[in-house]
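Q: Sequence first, then the predicted structure, then my questions.
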Amino acid sequence: MVDNGSVVNLLQLSVIQKMGLESTIIRRAEVLTGFNGHTSTAIDHITLDVKTPPVVSKQTFTIVSDPSPYNGILGRPSLIKLDAVTSVKYQKIRFRIPGGGVGEIKSDQQLQQVDREDGAQADKIGWKPEEDAEDIILDPQQPEKTAKIGSRLSPDEKEELTIFLRKNRDIFAWSPSDMPGIDPKVACHKLHVDPTAKPVI
């Protein structure tokens, strides 16, 4: 799938496993947040040769293991590297061929129909973003101060991320009084009212 709005290229862990490359990755916790607030856990990054005939380019993918109807997503990094232009209306991608000429990739209409059916099935299940997150207490002395982490992380990843967040809990701002050093030029609340107007009671 091609997604002009994605700031990363994504690849499913199952694809890496089928390619026999799982032993080359180092598992680590990194949280990605989508447009709708859905969080995904990035496992690692991998650079692969991607063939868009006749061009072969090296593309870096973020590896995820969350359920998805797509094996991978080509985001803006790939489109920029390929110097590509997409057309939603014509379901095509065109890209510059070094040395002259324009390459073209057409969509698979039958595959799109399968994707739509998978998406409709996912809607019936009723996925909720909050089901993929759980609260952790950052400060035992102030249990009301919490943060959310992915519930699908492994126990080791949860422990590592929790320790990191607790160690750096001082960077969180819980109220305006926690940010006394911010220059008003950066953030300042103003009421744009006529100073000569009398208040109405």
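A: Good, I have the coordinates. Numbers count the residues shown, from 1 in each chain.
Q: switch to C-alpha atoms for all contacts and neighbour counts from now on
A: Noted.
Q: residues contacting the spatially most central residue of the chain?
A: Nearest to the mean C-alpha position of the chain, by C-alpha atoms, centre = their mean, lies Leu32 at 3.8 Å. For Leu32, the contact set (C-alpha atoms under 8 Å, 6 or more residues apart in numbering) comprises 39-42.
Q: How about Thr52?
A: With C-alpha under 8 Å, 6+ apart as the criterion, the residues that contact Thr52 are Ile105.
Q: what about it, distance to Lys124?
A: In this structure, Thr52 lies at 35 Å from Lys124, with C-alpha to C-alpha, to the nearest Å as the measure.
Q: List the contacts of the residue lying closest to Asp115 once chain neighbours are set aside.
A: Distances taken as C-alpha to C-alpha, 6 or more residues apart in numbering put Pro69 closest to Asp115, at 6.4 Å, once the chain neighbours are dropped. Taking C-alpha under 8 Å, 6+ apart, we find Pro69 in contact with 115, 118-119.
Q: Put this next to the previous one:
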Amino acid sequence: MDEEITFGPRDAAPLASGNHEAIVIDIVTNNYRVKKVYVDQGSAVDIMFYRVFKELGLKDDQLTLVRTPLVGFTGPPISLEGMITLMVTVGQAPKCRTVPVNFVVVKQSSLYNVFLGRPALNALRAIPSTFHLSVKFLTPGGIAEVHGYPEVARACYLATLRGQKKVIAQTTCLEPYIPGDEAQQLDTQDEVEEFPLREDRPDQVLRIGALLPAKEKEGLKALLREYSQVFAWSVDDMPGIPTDLAVHHLNVDPHFKPVKQKKRSFAPERNEVIRAEVGKLLESRIIMEVYYSTWLANPVLEDVR
């Protein structure tokens, strides 16, 4: 991580940079991708607005009391709801970094969800360029460059001029973040290509990026087919899993008396489904039949749509 960070002629400047737009990016925190994050080099604190705090599933009792008010260039001091430390990921794997950020939480209306101020930028050792509308910082995978969304910044600016702050602020700006899900992680709409894993099983289909280079795509297909045995399409593909590899047991205190549920009756078609699924598990030796005279749990059917 000793490379030099520079901005030069090779870094394309978006046309919007001529309009002096703000740098607005995305971050990942608390298993959510948070949009409309304002990179504010003029702020001495990192700010999260209370509505976003609640949408992230956080509770008021997680806040640390802060008595010092937030003071800006104009207007009266703003009281803080408190402070919370969250792990924040900026960038896209493998060029990304995760750092702890101390957010002060305020109950104010804003077109943005979060202000990343100097503390977060310094923790990332980030170098913003307002001309290029991007932020660069060092990562173990090399120099990461996070580009801003000038159209979002422009829309927020115009909404402010039109007095539409409350309308824009109420729009949904969070997305659940699933680690390893590239479509979610990169927030792209890349096309995918389906291909059968085995020629004799056309129903076993995997998906890979359609825009991969031809050589890389063929290599990936060959690798997946070589290790096709690791994919389980049904319980029939997982016979006799050794208990030293995986085992499921109920973590029940032996001092508690077992409870026998009242036997539940199912409709004939549901009984057939239960019988078939249990039969598959028995044939694959994933479960075994045992008898308990004092304990019983009814099967639960779930609708998967």
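A: Sure thing, it's come through. Nothing here was measured: the structure is a model prediction, and the numbers come from that model.
Q: tm score of chain vs chain?
A: The TM-score (TM-score structural alignment, normalised by the length of structure 1) is 0.56; 123 aligned residues with a C-alpha RMSD of 2.1 Å.
Q: circling back to that earlier point, the residue nearest to the centre of structure 1 maps to what in structure 2?
A: Leu32 of structure 1 is assigned Leu70 in structure 2 as its aligned equivalent, the criterion being TM-score structural alignment.
Q: Equivalent analysis for Thr62 of structure 1, please.
A: In structure 2, the residue paired with Thr62 of structure 1 according to TM-score structural alignment is Val104.
Q: Can you give the contact residues for the helix or strand harbouring that match?
A: Val104 of structure 2 is part of strand 95-106 when elements are defined by DSSP states H and E. For strand 95-106 of structure 2, the external contacting residues (C-alpha under 8 Å, 6+ apart) are 45-50, 53, 78-91, 119-120, 123-124, 139-144.
Q: And stretch 158-172 of structure 2, what's buried?
A: By neighbour count, and taking 16 or more other C-alpha atoms under 10 Å as the criterion, the buried residues in stretch 158-172 of structure 2 are 159, 165, 168-169.
Q: Pretty sure Tyr32 of structure 2 sits against Gln185.
A: No. Using C-alpha atoms under 8 Å, Tyr32 of structure 2 is not in contact with Gln185; the gap is 10.1 Å.
Q: which stretches of the stretch 101-250 of structure 2 form helices?
A: In the stretch 101-250 of structure 2, helices defined by DSSP state H, counting those that start in this stretch lie at 118-124, 150-161, 165-169, 182-186, 214-226, listed in chain order.
Q: Let me have these in JSON lines, extended by distance to Val278 of structure 2.
A: Supplementary listing: these in JSON lines, determined by distance: least, C-alpha to C-alpha, whole Å:
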{"stretch": "helix 118-124", "distance to Val278 of structure 2": "52"}
{"stretch": "helix 150-161", "distance to Val278 of structure 2": "52"}
{"stretch": "helix 165-169", "distance to Val278 of structure 2": "50"}
{"stretch": "helix 182-186", "distance to Val278 of structure 2": "35"}
{"stretch": "helix 214-226", "distance to Val278 of structure 2": "30"}
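Q: closest to Lys59 of structure 2 out of those helices?
A: Each of the helices of the stretch 101-250 of structure 2 was checked against Lys59 of structure 2 via C-alpha to C-alpha, and the shortest separation belongs to helix 165-169, namely 20.6 Å.
Q: What residues in structure 1 pair up with the longest helix along structure 2?
A: What stands out as the longest helix in structure 2, according to DSSP state H, is helix 268-283. Following TM-score structural alignment, helix 268-283 of structure 2 has no partner segment in structure 1.
Q: from what I can see Ile43 of structure 1 touches Arg28, true?
A: Yes. Ile43 of structure 1 sits in contact with Arg28 when judged by C-alpha under 8 Å, with a separation of 5.3 Å.
Q: ok, the counterpart of Ile73 of structure 1 in structure 2 - how many residues close by?
A: Counting by TM-score structural alignment, Ile73 of structure 1 corresponds to Phe115 in structure 2. A count of nearby residues for Phe115 of structure 2, using other C-alpha atoms under 10 Å, gives 22.
Q: quick one: Phe115 of structure 2 and Val52 touch, right?
A: No. Phe115 of structure 2 is beyond contact range of Val52, at 11.7 Å (criterion: C-alpha under 8 Å).
Q: that older thread, will you turn the contacts of Pro69 of structure 1 into TSV that also has distance to Gln91 of structure 1?
A: Shown next, in TSV, are the contacts of Pro69 of structure 1 (distance: C-alpha to C-alpha, whole Å):
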residue	distance to Gln91 of structure 1
Asp115	15
Asp118	19
Gly119	19
